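1. quick one: sequence plus predicted model below, questions after.
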Amino acid sequence: MKVTLNRVNDAFHFKLKNERGHVVDVDSRAEFGGSDLGASPMELVLMGVAGCSAIDMISILKKQRQEIKAFNAEVEGERVKVGEATPFKEINVVFYLEGDINPEKAKKAAQLSFEKYCSVAKTVEPTATIKYKVVLNNEEL
């Protein structure tokens, strides 16, 4: 796996491209000297957790023939100062599912994602606690 980074402006706006040609804009917020023309690297980490776990869960639920009408997630990260860096201390994920889905299967899919399959979660797990909950058809499980 490989990505390339190219600087776009004289501040912190970059275009990153993967080997398949997909491009992502990365920048810093204005208060940190950037132009706010893309997601920050730490936001990309949260996006990675969301995307990775969503792929896992949908894959698991489809194999179980569950009917997913909608799938959304919200991910929030709490950071802590460690020297000059501020890594994530805790990441909270809420999955919102709609459809004809067995509640136990939805909970188990989330559990399997974070405990077994999600490589992004496993990457941040040594430094950040990940907590999650599942809301199915507007009811928290």
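-> Perfect, I can see it now. Computed from a prediction, not measured in an experiment: that's the story for all the values here.
2. make it CA atoms for all contacts and neighbour counts henceforth
-> OK.
3. now the strands for this structure?
-> Taking DSSP state E as the criterion, the chain contains strands spanning 3-7, 14-18, 23-26, 67-79, 88-100, 129-136, 139-140.
4. how about TSV for those strands, with mean neighbour count and distance to F114 added?
-> Converted to TSV, the strands of the chain look like this (neighbours: other C-alpha atoms under 10 Å; distance: least, C-alpha to C-alpha, whole Å):
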stretch	mean neighbour count	distance to F114
strand 3-7	12	25
strand 14-18	16	25
strand 23-26	18	25
strand 67-79	14	14
strand 88-100	18	11
strand 129-136	17	8
strand 139-140	12	18
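5. to D36, which of these lies closest?
-> Taking C-alpha to C-alpha, strand 23-26 is the member of the strands of the chain nearest to D36, at 8.4 Å.
6. pretty sure A109 contacts L61?
-> Yes - under the criterion of C-alpha atoms under 8 Å, A109 makes contact with L61 at 6.8 Å.
7. okay, now the one to match up with it:
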Amino acid sequence: MRVTLERKNDNYLLEAKGASGIPVMIDNKSSETVQGSSPMELILMGVGGCSAIDIIHILKKQRQTISSYKVEVEGERFELDDSKPFKAMKVVVYLEGEITPEKAQRAADLSFQKYCSVSKTFDRVVAITYTISLNGKEL
């Protein structure tokens, strides 16, 4: 796997591309006019996106009908020398549709404990917790 990043202005704005060629804009959140996501936001998006793909795939294979899928990922950081890495992430998955609660929970468990390469990358250094809200009720 390989990505490229190219500077697009005189400050911090970068255009990143992976194999698809679809650009993702990255910027420093302290810029006057922010034109992209920060690298730390992209990490949270990666955890949310990876688990979403897994969970949706698993539920579709189980013939569950998803009418809405939303995920929120919140990262907690700490001071380490001159950096602020994540020490914890909290993921909340909001599912709506004709989905059995046990299948929703099992799909999330499989994603976070077995399949999601992004969250597994951080397994030993970042505490990642997750909850499922199915049709407005927390499981």
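-> That came through fine. In this text the structure is predicted, and so the values were computed from the model without any measurement.
8. once they're superposed, tell me the TM-score.
-> Overlay of the two chains. TM-score (TM-score structural alignment, normalised by the length of the second structure): 0.97; 139 aligned residues with a C-alpha RMSD of 1.0 Å.
9. and the strands of the first structure as a markdown table, adding distance to G48 of the first structure?
-> Formatted as a markdown table, the strands of the first structure follow (distance: least, C-alpha to C-alpha, whole Å):
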| stretch | distance to G48 of the first structure |
| --- | --- |
| strand 3-7 | 15 |
| strand 14-18 | 14 |
| strand 23-26 | 12 |
| strand 67-79 | 10 |
| strand 88-100 | 12 |
| strand 129-136 | 13 |
| strand 139-140 | 23 |
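10. nearest to Y117 of the first structure among these would be which one?
-> Nearest to Y117 of the first structure, of all the strands of the first structure, is strand 129-136, at 13.9 Å by C-alpha to C-alpha.
11. compared with the second structure, how much does that closest one deviate?
-> For strand 129-136 of the first structure, the mean deviation from the second structure after alignment is 0.3 Å (mean C-alpha distance after the TM-score superposition for the first structure).
12. first to last residue in stretch 69-87 of the second structure, what's the distance?
-> 26 Å (C-alpha to C-alpha, to the nearest Å).
13. find me the equivalent region of that stretch in the first structure.
-> Counting by TM-score structural alignment, stretch 69-87 of the second structure lines up with residues 71-89 of the first structure.
14. any chance you could list what contacts that stretch?
-> 46-47, 49-50, 54, 90-98, 127-129 (C-alpha atoms under 8 Å, 6 or more residues apart in numbering).
15. 7 Å - rerun?
-> 46, 50, 90-98, 127-129 (C-alpha atoms under 7 Å, 6 or more residues apart in numbering).
16. translate Q111 of the first structure into the numbering of the second structure.
-> Using TM-score structural alignment, Q111 of the first structure sits opposite D109 in the second structure.
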